[in-house]
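From the sequence below, what's the structure:
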Amino acid sequence: MNAMDSASPPTAMPVPTDALKEGVYESRDEIRKILRQSLQLTAEQGGRELFWLDSDFSEWPLSDEALLEALHRWALPHRRLHLLAMDYEALRRAHPRFVEWRRLHDHVIIAKSFDPADLDRSQPSPSGVLLAPGLLVFKQWSPVRASLTLRQAREEATVREWFDAIEQRSTDSFGSSTLGL
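Okay, the predicted model is just below:
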């Protein structure tokens, strides 16, 4: 039994799909709330693959106990969480509980580092993305502007293509353990 199994069940209630509203959010508090709800919902109802992109994930609520428990239940062997960040050091410092979850669930994680030059600057690119195909697309454009779309296949396909292009040029990073000499 590991630490995730022995923890008491989180008290947070599941996020109903209708609790999320499509639209543009323009305050830090709204963005934090919608990102937290989106992460929770995708962990509870997400399919085989989840796609997350951020410069370092330090501002994401990845230490949230209810979210980690939902991700623990989601992390079956046939599932994949694709992580793209420029650097994972801030995540390691800000979210040691997520780092532990990552270590326990290495079998579902594909984590890569991307170069900011790989972002297509000819058009606006979000600074953060959460994609759960068949469920939602969350895009953060700035610290005070984000958008959410629900079950829009065209938007999902566009974001997936954009994500895949960056992932293909990225390098493996954020290993489940660090080896030293």
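
going forward, measure contacts and count neighbours with C-alpha atoms only.
Noted.

Could you measure from the residue most central in space within the chain over to Ser113?
When the chain is reduced to its mean C-alpha position, the closest residue under C-alpha atoms, centre = their mean turns out to be Trp52, at 3.6 Å. Between Trp52 and Ser113 the distance is 12 Å, computed by C-alpha to C-alpha, to the nearest Å.

a strand runs through Phe51, doesn't it?
Yes. Assignment of Phe51 by DSSP: H, G, I helix; E, B strand; the rest coil places it within a strand.

Quick check: it touching His82?
Yes. Assessed by C-alpha atoms under 8 Å, Phe51 is found in contact with His82 at 4.8 Å.

compare with the first, here's sequence two:
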Amino acid sequence: MDSENTDALANDSPEALPDGRFAGREAFGRLVREALACAAREGWREIILSDATFADWPLHERSVVESLHAWSKSGRHLIMLATRYDEVMRNQARFVSWRKTWGHIIDCRLCRVASAADFPSVIWSRSWFMHRLDSQHSLGVCGHDRERSVQLREALDERIRDSVPGFPSSTLGL
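Have a look, this model is predicted:
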């Protein structure tokens, strides 16, 4: 295994999402891809994506947008939480296009009072989470631990309460 592979990625079943620690940008990107593909396969009803800027998330990749498209069905809901969306709008064109089509199931929230350095970098669902504890080095944990998932959701809910709508799916002008 290369230096960016970790115990979280050493999983015999490619269908199952891992439990454990991860390290490195490659491992982080792989987990984002796997989580969104799993969300589409398993039909997760709710997903929260949280990051200060989403600058190093692979949202521009065709496979990620295809997974999101496959996931997008009636009754599904995605919350995105960030301190700013300019990086997404500038560098994640495929995602921006997908967001315009599926804006009715996506709630993009903006937390202006939050420090980017202290902002949670997370994928959360009822069945699995990934929490990047150190964004600079892409170090974190992921798994199915119910107690940790509940604590993470409570922290995200607090951020959501302190946020305002941001990153509209379209801009209206006169």
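
Quantify their similarity with the TM-score.
Remark: TM-score between the superposed chains equals 0.82 [TM-score structural alignment, normalised by the length of structure 2]; 160 aligned residues with a C-alpha RMSD of 2.2 Å.

on that earlier part again, how about the contacts made by the counterpart of the residue nearest to the centre of structure 1 in structure 2?
With TM-score structural alignment as the criterion, Trp52 of structure 1 lines up with Leu49 in structure 2. When contacts are counted by C-alpha atoms under 8 Å, 6 or more residues apart in numbering, Leu49 of structure 2 is found next to 78-81, 121-124.

Could you do Arg84 of structure 2 as well?
In this structure, Arg84 of structure 2 makes contact with 52-53, 110-112, judged by C-alpha under 8 Å, 6+ apart.

Now which residue in structure 1 aligns to it?
Under the pairing rule here (TM-score structural alignment), the equivalent of Arg84 of structure 2 within structure 1 is Asp87.

still on that earlier bit, among the contacts of Leu49 of structure 2, which ones are buried?
Listed as buried from the contacts of Leu49 of structure 2 are 78-81, 121-124; burial here means 16 or more other C-alpha atoms under 10 Å.

distance from the helix ranked longest in structure 1 to structure 2 after superposition?
In structure 1, taking DSSP state H as the definition, the longest helix is helix 28-45. Its match in structure 2 and helix 28-45 of structure 1 itself, once the structures are fitted together, sit a mean 2.5 Å apart by mean C-alpha distance after the TM-score superposition for structure 1.

helices and strands around that helix, which ones?
Applying 3 or more C-alpha pairs under 8 Å, 6 or more residues apart in numbering; DSSP states H and E, one finds that helix 28-45 of structure 1 contacts helix 65-74, strand 136-142, strand 145-150.

so the longest one aligns onto which residues of structure 2?
Across structure 2, the stretch matching helix 65-74 of structure 1 (TM-score structural alignment) is residues 62-71.

post-alignment, the helix or strand where Val129 of structure 1 lies versus structure 2, mean distance?
Assignment of secondary structure by DSSP states H and E places Val129 of structure 1 within strand 128-132. When structure 2 is superposed, strand 128-132 of structure 1 averages 0.7 Å from its matched positions, counting by mean C-alpha distance after the TM-score superposition for structure 1.

can you name the residues of structure 2 that that strand overlays?
Aligned using TM-score structural alignment, strand 128-132 of structure 1 spans residues 121-125 in structure 2.

Pull the contacting residues for Ile31 of structure 1.
When contacts are counted by C-alpha under 8 Å, 6+ apart, Ile31 of structure 1 touches 25, 144-146.

So His82 of structure 1 versus Ser6 of structure 1, what's the distance?
According to C-alpha to C-alpha, His82 of structure 1 stands 27 Å off from Ser6 of structure 1.

just Val99 of structure 1 next, same as before
Plainly put, Val99 of structure 1 is 18 Å away from Ser6 of structure 1 if you go by C-alpha to C-alpha.

more neighbours, the two?
Neighbours of Val99 of structure 1 and Ser6, each counted by other C-alpha atoms under 10 Å, are more numerous for Val99; the result is 21 against 8.

which element is that one on?
Counting by DSSP H and E, the element that carries Val99 of structure 1 is helix 96-104.

sorry, back to before: nearest to Gly173 of structure 2 among the buried ones among the contacts of Leu49 of structure 2?
Of all the buried ones among the contacts of Leu49 of structure 2, Met80 has the smallest distance to Gly173 of structure 2: 24.2 Å, by C-alpha to C-alpha.

which SS class is that closest one?
The three-state label given to Met80 of structure 2 by three-state DSSP is strand.

In contact with it: list those residues for me.
Contacts here follow C-alpha under 8 Å, 6+ apart; on that basis Met80 of structure 2 touches 48-50, 106-109.

which residues are common contacts for Trp52 and Ser113 of structure 1?
With the criterion set as C-alpha under 8 Å, 6+ apart, the overlap between the contacts of Trp52 of structure 1 and Ser113 is Leu84.

What is the burial count for Ala35 of structure 2?
Going by other C-alpha under 10 Å, the residues that sit close to Ala35 of structure 2 add up to 25.

circling back: the helices and strands packed on helix 28-45 of structure 1 into a markdown table, with extra columns for mean neighbour count and distance to Glu156 of structure 1?
Listed next are the helices and strands packed on helix 28-45 of structure 1 as a markdown table, based on neighbours: other C-alpha atoms under 10 Å; distance: least, C-alpha to C-alpha, whole Å:
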| stretch | mean neighbour count | distance to Glu156 of structure 1 |
| --- | --- | --- |
| helix 65-74 | 20 | 20 |
| strand 136-142 | 22 | 7 |
| strand 145-150 | 20 | 9 |
